[in-house]
Structures are given as C-alpha cells and as structure tokens.
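J.: how would this look folded up:
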Amino acid sequence: MSQLQIGFLLFPKLTQLDLTGPVQVLSRLPGARLHLIWKRIEPIASDATLVLTPTTTFADCPRLDVVCVPGGAGADDLLTDDETLAFIRRQAASARFVTAVCTGSLVLGAAGLLEGYRATTHWSAMEHLAAFGARPERTRVCVDGNRITGGGVTAGIDFALTLAAELAGRAVAEMIQLGLEYDPAPPFDAGSPLSAPAEILAAVKERMKPMSERRSAQVARAAARRADSTTAA
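T.: Alright, predicted model coming up:
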C-alpha cells in the first residue's frame, strides 16, 4: 500500500495550533507521511514564539493526497502571494481532500478553490468567505465534497478527527481521539461570539481591530485580482 501523503503549508506568523493540532491527530493515521511545506527550508516564526522548520519546499513536495492550509495573521499576506496560490492550486488539482483551518480558508478562496462550496473559518473572518464565492457556514467543521474546512484554532482538532474518519474510518479516528484524551471541558463558556459575555466580545473585537482592517483590505485586493483574472480568461 502506498503512503498517504498529507501536506501542511507553513508561512510566517501562522497560528501554530491551527497546524500542530491537526498534525498531532493525523500523524497517528496508519501509513501517513506528513510534510511541512514552504518556499524554502528555513526556520519560520509562528505567532506564538514557536519556530517551525519546513520538511520540504514547493519545488520538492510530492503529490499530496491531502493539502491543508492553517490560518493566522500571516495568512492574510498569502491572499495575494502568486507563488503560494499557484502551488496550492497545483496540489489541489489531484488531491483527495483540499482543506484548511481557521483563516486558511480565505487562502483556499483566494486560490479559487472554494467557489460554490460551503466553508467555515474563524468567526472574525466569516464575512469574507463570500468574496471568494464560498457559502459561509458557522460551524466547527464543514464538509462539502472533498473540501473540509475548520473553524478557528481549537476547531482544528475537530477538523482533523473528521478528516481522519474520512481517510481511515470512524474506529481509527476514535482510537486517535482516545489516545490524545481529547475530551474538552472548557472552564468558561466564552469560546464563541454567540456565548461570550457582551463585554468580552467587545474587548476582543477592539483588540483585533487593526488586524481585521488589514484583512479586509487584503481580501478586497485578492477578490479584485480574481475578478480580473476571470474576466481576462
């Protein structure tokens, strides 16, 4: 049996849990080989101190069965990064599953890979999915054909378990879940804008305001570029 090739995009200022949560889950799949991919083999700083090292480059990456794009502030820069978007499109053309966690969904959208698909992302970025022709769905994990997207950060573990079940069956996914003792019981009911106290939601929105404004501008540029390329074609 050939190995299951699973590739995760790396980039500066990614949210490491978007990556490391799914990596921890999917690395336990029988026969899986995981790749951490960037333009060059060089240390990459995440948005939370951890420094990550790619295992392969765009040029040397094998054909992937699963391509996954995590999110984070750095994902906004990828929305107009032609080299990265072209790599994702090439891999997506033959991949069994095209996936993302958090604002990585916007990168799939900028690559033209969510047109007409249902998708989810971090709650703060949900409004931007429609700019890329996606149909936003406020949920922890969204499955639409071979497109699987996860919500913000911690939803990446739910996403990865869902993907594991698609790839290897529910029993294998449940064994992985038990091995990781993934049995969340958060101490506060503030993990969603629908449940968080109003003052907490307002404070978080205010703290995120500069990043949100920058993201909005990047999404507008990326959507305009896609519209121009579609018209030219």
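J.: C-alpha only now, for contacts and for neighbours.
T.: Noted.
J.: which ones are touching residue 110?
T.: Residues near residue 110 by C-alpha atoms under 8 Å, 6 or more residues apart in numbering: 79, 80, 85, 132, 222, 223, 226.
J.: got a winner among those residues for most neighbours?
T.: With neighbours defined as other C-alpha atoms under 10 Å, the most crowded of these is residue 132; it has 27 neighbours.
J.: what is the neighbour count of the nearest residue to it once chain neighbours are set aside?
T.: Spatial nearest neighbour of residue 132, chain neighbours left out: residue 109 (5.1 Å); criterion: C-alpha to C-alpha, 6 or more residues apart in numbering. When neighbours are defined as other C-alpha under 10 Å, residue 109 has 27 of them.
J.: how about this one, so we can line them up?
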Amino acid sequence: MKIIIYVYDGMTMLDAIGPYEVLRYMNDAEVFFVGEKRGEIKADSGFIDFNAKYSIDDIHDADILIIPGSPVAFLKEMKNEKVLSWIRQLDKQTKWTTSVCTGSIILAATGLLSGLKATSHWKIIDLLSDFDAIPTRERVVEQGKYITAAGVSSGVDMALYLTNKIAGDLETKAIQLTIEYDPQPMFNSGNYSSSDKAVIQVANKKLSKDAKKGLGLLGLLKNSKYILKLIK
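T.: As a prediction, the model looks like this:
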C-alpha cells in the first residue's frame, strides 16, 4: 500500500503526522513524504522543520494521496500549477485521494472535487464553493474515492475511517488502540456548530493572528478575497 503525503512550506504539521501515525500501522504500508522539491519543509508554527526525501518528480503513482492543510500557505499551493497537475496525474492512479483541513482547497483547485461535497476548516470552508465543490460541515466527508476531513485533528479520524474501508473493523480498532486514540476533551468546544459565540470570537482572533504571521513569512499580498477571509 503506497501512501503519499504531500508536504509544503507553511503546512500544519498535525495535518500530515496525524494520518501518518494511523496509516503507517496498516499491513504492507509504505509512506512517502513528498514535496515539490526535496529538502527542508518549514511548518506553519516556525518551530519545526521537516525533511522531504522525495520530490513530485520522483513519484508517479500511489494507492493513497493525502494533502495536508495550512493556515495560509494553501493559498500558494492552490495556484501552483505544477503541483496541481501532479495531483491530477497521481489521482488517475490512486484508490483514495484525501485531504485534511485546508488541503481540501488545494484539492478542489485541481477541479477534482467539482460537484462533490467536501469539508474543510470551519473558518474557510465556504471557499470550496469557488471551485464548484459543495461545502459540507461534517468531520469526514466521503464522495467516491475522495475523502476530505475538517480542521487539523480530524485527520486522525479520516485516517481511521479510511483504514476501516481498506482493512476492516478489527485492524482499525487495533490501530486505534496502538496509538491510544481515546479522545476525552475537557470541553465540548471542538465543533463550530456546538461552540458558543464568545468561543468562536476568541478562536477567530487566534486564527487571524496566525494568518497574519504566515502572510509575512510567505510574502503574500494582502489584497485578495481569500486573504481577507483569513485575517478578518
């Protein structure tokens, strides 16, 4: 089972590592972290660097493709025609093409989600409609071979969902136990639909601050409707 996780500067690390920690335990799994170019990848936080051992020029087939998200950097990736073309070509070979968080915006930019339901991070989920996808506020959305996950931590849920589709209940339960994934959050505030207004406002401020920092690091112009959506 050849699993490709696309990585890029400014991505959210858990978007990639969460699914990795699940899928690597599947029998016969081979996981490849692939960047546009080989070498160092800088995470969105600025605290962690990551080494991509493979470039998109090295990888021409996959059973599973995972596209992680990011607070801001997805804006560059969704306009990178070399990367989008590679995703389209790889998608012809995949059994499953998946995304986490704003990775679904990158995936939607390829046109592969046109007319399909998809989810993303709650702050920018409406942007999916700009690429003819149908924004759907669910944690994991399956449409044929396309599976999209909501924000950050939902990548673990998506990976378990996918593992169950491939390997069945017993192996999936065993993997869940292996990583001891037994979430028991202190508060019921992890879902946009069930969070109160005050919590959403504070979260928005944190995300806007993070986005502004990312804009500076990536040198993106602050004049597009996409950026305005992120920083407001």
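J.: just to revisit the earlier point, for the residue nearest to residue 132 of structure 1, pull up the helix or strand it's in.
T.: For residue 109 of structure 1, the host element (DSSP states H and E) is helix 104-110.
J.: mean offset of that helix relative to structure 2 (after superposition)
T.: When structure 2 is overlaid, helix 104-110 of structure 1 sits 0.4 Å from its aligned residues on average, using mean C-alpha distance after the TM-score superposition for structure 1.
J.: read off where that helix ends up in structure 2.
T.: Mapped onto structure 2 using TM-score structural alignment, helix 104-110 of structure 1 spans residues 103-109.
J.: biggest helix in structure 2 by residues?
T.: Using DSSP state H to define each element, structure 2 has its longest helix at helix 197-218.
J.: got the buried residues for the helix or strand just after that helix?
T.: Using DSSP H and E, the helix or strand that follows helix 197-218 of structure 2 towards the C-terminus is helix 225-231. Neighbour counts over helix 225-231 of structure 2 (16 or more other C-alpha atoms under 10 Å) mark 227, 230, 231 as buried.
J.: kindly report the same for stretch 48-55 of structure 2.
T.: For stretch 48-55 of structure 2, a neighbour-count test (16+ other C-alpha under 10 Å) marks 49, 52, 54, 55 as buried.
J.: translate the second one into the numbering of structure 1.
T.: Same thing as residue 52 of structure 2. Matched across to structure 1, residue 52 of structure 2 falls on residue 54, judged by TM-score structural alignment.
J.: list the contacts for its match?
T.: Residue 54 of structure 1 neighbours (C-alpha under 8 Å, 6+ apart): 10, 35, 36, 37, 38, 40, 41, 42, 43, 44.
J.: correct me, but residue 13 of structure 2 touches residue 42?
T.: No: applying C-alpha atoms under 8 Å, one finds residue 13 of structure 2 not in contact with residue 42, separated by 9.2 Å.
J.: which residues touch stretch 58-70 of structure 2?
T.: Stretch 58-70 of structure 2 is contacted from outside by 1-7, 10-12, 15-16, 34, 44, 89-91, 93-104, 106-107, 152, using C-alpha under 8 Å, 6+ apart.
J.: now stretch 174-183 of structure 1
T.: 25, 28, 161.
J.: let's see 7 Å
T.: The contact list for stretch 174-183 of structure 1 (C-alpha atoms under 7 Å, 6 or more residues apart in numbering) reads 25, 28.
J.: same question for stretch 112-129 of structure 1.
T.: 101-103, 105-106, 108, 132-139, 141-142, 144, 149-152, 219.
J.: show me what the longest helix of structure 2 packs onto, helices and strands only.
T.: In terms of contacts (3 or more C-alpha pairs under 7 Å, 6 or more residues apart in numbering; DSSP states H and E), helix 197-218 of structure 2 is packed against helix 225-231.
J.: for the helix it packs on, what is the distance to the chain centroid?
T.: Its chain's C-alpha centre and that of helix 225-231 of structure 2 lie 19 Å apart, by C-alpha atoms, centre = their mean, to the nearest Å.
J.: same question for stretch 78-86 of structure 2.
T.: Distance, stretch centre to chain centre, for stretch 78-86 of structure 2: 16 Å (C-alpha atoms, centre = their mean).
J.: now do it: which range of structure 1 does it align onto?
T.: So stretch 78-86 of structure 2 sits over residues 79-87 in structure 1, by TM-score structural alignment.
J.: on that earlier part again, among the buried residues of helix 225-231 of structure 2, which one lies nearest to residue 156 of structure 2?
T.: Set against residue 156 of structure 2, the nearest of the buried residues of helix 225-231 of structure 2 by C-alpha to C-alpha is residue 230 (24.2 Å).
J.: wait, that closest one touches residue 212, no?
T.: No: if you go by C-alpha atoms under 7 Å, residue 230 of structure 2 and residue 212 don't touch, sitting 8.3 Å apart.
J.: how close does residue 88 of structure 2 get to residue 27 of structure 2?
T.: To residue 27 of structure 2, residue 88 of structure 2 is 27 Å away according to C-alpha to C-alpha, to the nearest Å.
J.: more neighbours: the two, which one.
T.: The neighbour count for residue 88 of structure 2 versus residue 27, taken as other C-alpha under 10 Å, is higher for residue 88 (14 against 10).
J.: can you tell me how far the more buried one is from residue 62 of structure 2?
T.: For residue 88 of structure 2, the distance to residue 62 of structure 2 (C-alpha to C-alpha) stands at 12 Å.
J.: equivalent analysis for residue 95 of structure 2, please.
T.: From residue 95 of structure 2 across to residue 62 of structure 2, the span is 8 Å (C-alpha to C-alpha).
J.: more neighbours: those two, which one.
T.: A direct count of neighbours by other C-alpha under 10 Å for residue 95 of structure 2 and residue 62 places residue 62 higher, at 22 against 14.
J.: is that one in a helix, a strand, or coil?
T.: Recorded secondary structure, residue 62 of structure 2: coil (DSSP: H, G, I helix; E, B strand; the rest coil).
J.: that one matches what in structure 1?
T.: Using TM-score structural alignment, the partner of residue 62 of structure 2 in structure 1 is residue 64.
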